[in-house]
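Chemist: Provide a 3D model corresponding to the input given below.
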Amino acid sequence: MFIIGHRGARALGPENTLSSLRKGMACADLVEVDLRLTRDGIPVAIHDATLDRTTDGAGPVKGHTVEDLAGLDAGGGERIPTLAEILDLVRNATGLVAEIKEPGTEAIIVSALMDQMPERLFLVSFHPASVATAKRLLPGAQAGLIYSEETGDPVALARSVQADLILPRWDRVSRELVERAHAAGLLVAPWLLNTEDDIREALRLGIDGFSSDDPCAARRYLEGLAGERPVRQASPGGA
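Modeler: Modelled structure (predicted):
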């Protein structure tokens, strides 16, 4: 079962910063970042469409150049990193989950990833069209559909956009969903699992991986629970 560090390790450092990513890399198999474009078309890691919550700046991310953003404090003196900086950091060290936040930005993000491909890469999005586009542009990567609300048949939707995995909100996961996804050749990697009880239940359900705000605590829980129930083996690099 693989562990994804959510926004690096959001519980341990300012989210989506190099500091948070370093902390997540200490324990996670892959670290996740949220990607948006600046006004001058540079992919940067920030969750919200605006700067207000996570930095000392204000206004829309896409209204600022990468140079503008470089002067902002994203928490604890950290900056908003570019995707290029993130790729330098994770190279030969850990896998990357790149979340496409905005439809229409796929080609620029994929181009940056192709310049310095991580050893393991998941391209994921809440937007089905973005998943399909990312998979078409970079077929060598695994693509994943994220969802939090009812989507009808998420397994069928994921397969229709050539996804390799689904990333449901944890309260949307059931034994039936996991079995149907596996039968369709999909991995299941829900979010967010932050307690020992959640990880114990995930083992029982047979999921393939999960996202956590504190991947180091999640690793300790997972190792402590390893003897309770066999863990289904699944590589984060392939179904």
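
Chemist: hey, let's count contacts and neighbours off CA atoms from now on
Modeler: OK.

Chemist: buried set for the strand ranked longest in the chain?
Modeler: Counting by DSSP state E, the longest strand found in the chain is strand 30-37. Neighbour counts over strand 30-37 (16 or more other CA atoms under 10 Å) mark 30, 31, 32, 33, 34, 35, 36, 37 as buried.

Chemist: and the contacts of that strand?
Modeler: Contacts to strand 30-37, defined as CA atoms under 8 Å, 6 or more residues apart in numbering, come from residues 2-9, 16, 21, 24-25, 43-47, 49, 61-62, 83, 94-102, 105, 109, 120.

Chemist: same question, stretch 5-16
Modeler: By CA under 8 Å, 6+ apart, the residues outside stretch 5-16 that reach it are 17-25, 28-34, 45-47, 54, 74-76, 78, 80-81, 192, 211-215.

Chemist: and it, how far apart are its ends?
Modeler: 10 Å (CA to CA, to the nearest Å).

Chemist: distance from it to the middle of the chain?
Modeler: Centroid displacement of stretch 5-16 relative to its chain, using CA atoms, centre = their mean, to the nearest Å, is 11 Å.

Chemist: how about stretch 20-32?
Modeler: On CA atoms, centre = their mean, the centre of stretch 20-32 falls 11 Å from the chain's centre.

Chemist: now do stretch 133-152
Modeler: On CA atoms, centre = their mean, the centre of stretch 133-152 falls 11 Å from that of its chain.

Chemist: second chain to compare with the first, below:
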Amino acid sequence: MSRDTHEFGRRSFVAGTGALLGAASLGGVGSATTMNGTNAAREGHREWKGEDDDPTIIAHRGFAGVYPENTLGAVGRATWGDGADMIEIDVIPSKDGEVMVLHDPDLSSRDDGTRGLTDLDGYVWEYTAEELQEANVLQSGETVPTLAEVLDLVPDSVGVNIEFKNPDTTDIVTSGRLSDEELTERMETWRPLAEEALHVASQYDNEILVSSFAEAAIAVVRDIDHSVPVAYLFFGSIETGLEITRDYGCEAMHPPYDMIKGTPFFGDVYGSYEDIDLVEIAREEDRTLNVWTVGTWYQAEQLAAAGVDGLIADYPNLLWSGNDEMEWKRGDSEDHEDESETGTEETKTETETESDADAETATEAANETTAAETGTGTGTETAVPTETETDDGN
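Modeler: Sure, this is the predicted structure:
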């Protein structure tokens, strides 16, 4: 893919040639705890909401359903083009300690081995940042960026959810509790990545939220800087997720979308759950409730109606409303009716004459086209959109 560089102030957006670019209207996230120690998020999770009290739209890996995930191209399009309120990205360290933005620790694993995340083999931490920045992500022509490169690109008004995916090992514990001894040991495994990621993030004005499936990752962020807001990623058990959330005073909770009671898909995707209402608990405890990973407008509408605060989504514009579109069309139709009623009889006659002439011309053109055809009819070519495959995990 050929690449152009577009400047937006101090931000640089590297994108594929021909991309639609522009500083779209950006809905910033509400007040949240940031690197300066302000603790507004705990004053009320509703402050994280988007405009008109709709859920905040969090672009999962930069809207991975339509763009090559965790790349500058995806982040640029999701923020400058699609107006995401927040970006969700994954981080893993390189061999030389740089914080790299990508999801899979195994650089060649994806789609049962038929297609790699990149054109490299091995693990992320076996390569330097320079080597990773030359890797081809999902055969898109985009490469693996550093956290600093991503934050250089994201507008200040857009929040950044940094998910700690892996330290420099696959020997991690996720979705479960650790003993005191295990916790102490594993916190030190996460510490170098956490310290560097928080250091990089502290140099930017974006609101930052750190999330992880790993208890030790949440614990080490709290240990390094207690003012940084954190979110535990739930999986398997609501009770375990709540226990970890409460123990570390997490400002946010990130459950899968099928953990939201009162929706048609409660306990119907990733497993059966305890009879617990996370929306009610989030309100009672002043925690932000963001759900992953939303892929359809139906899921988005149901979750919004249930009262979640944020949608970690693979696609933009999932809160489109068919009713709004119908009202707009009806209003447009009424305007035309009003205009025709105010016109003179002479104007109406001229319009009807012009329409008759246009119809006659169109008929003649259609007859000429039919005469030129050698078959029984013209062929119709239907454009089939290319589907971007992503894994189910956050």
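
Chemist: re earlier: list the buried residues for the next helix or strand after the longest strand of the first structure?
Modeler: Per DSSP states H and E, the first helix or strand lying C-terminal to strand 30-37 of the first structure is strand 43-45. Buried residues in strand 43-45 of the first structure, counted by 16+ other CA under 10 Å: 43, 44, 45.

Chemist: what helix or strand is the counterpart of residue 305 of the second structure in the first structure located in?
Modeler: Using TM-score structural alignment, the partner of residue 305 of the second structure in the first structure is residue 204. In this structure, residue 204 of the first structure sits in helix 196-205 according to DSSP H and E.

Chemist: could you name the helices and strands sitting against that helix?
Modeler: With contacts defined as 3 or more CA pairs under 8 Å, 6 or more residues apart in numbering; DSSP states H and E, helix 196-205 of the first structure has these neighbours: helix 215-225.

Chemist: returning to what we had before: show me just the buried residues among the contacts of stretch 5-16 of the first structure.
Modeler: Neighbour counting with 16+ other CA under 10 Å marks 17-25, 28-34, 45-47, 54, 74-75, 78, 80-81, 192, 211-215 as buried within the contacts of stretch 5-16 of the first structure.

Chemist: residue 348 of the second structure: how many residues sit nearby?
Modeler: Using other CA atoms under 10 Å, residue 348 of the second structure has 13 neighbouring residues.

Chemist: for it, which non-adjacent residue is spatially closest?
Modeler: Excluding the flanking residues, the one nearest residue 348 of the second structure by CA to CA, 6 or more residues apart in numbering is residue 340, at 7.8 Å.

Chemist: list the contacts of residue 104 of the first structure.
Modeler: Contacts for residue 104 of the first structure (CA under 8 Å, 6+ apart) come out as residue 130.

Chemist: which residues in the first structure form helices?
Modeler: Ranges of helices within the first structure are 18-25, 66-70, 83-90, 106-115, 128-137, 154-160, 175-183, 196-205, 215-225, based on DSSP state H.

Chemist: re earlier: closest to residue 177 of the first structure among the buried residues of strand 43-45 of the first structure?
Modeler: Comparing the buried residues of strand 43-45 of the first structure against residue 177 of the first structure with CA to CA places residue 45 closest, at 30.8 Å.

Chemist: so that closest one makes contact with residue 84?
Modeler: No - checked against CA atoms under 8 Å, the pair residue 45 of the first structure and residue 84 is beyond contact range at 10.2 Å.

Chemist: measure stretch 154-165 of the first structure end to end?
Modeler: Across its full length, stretch 154-165 of the first structure reaches 10 Å end to end, with CA to CA as the criterion.

Chemist: which residues in the second structure does it align to?
Modeler: Per TM-score structural alignment, the counterpart of stretch 154-165 of the first structure in the second structure is residues 241-252.

Chemist: try stretch 180-190 of the first structure
Modeler: Under TM-score structural alignment, the match for stretch 180-190 of the first structure is residues 281-291.
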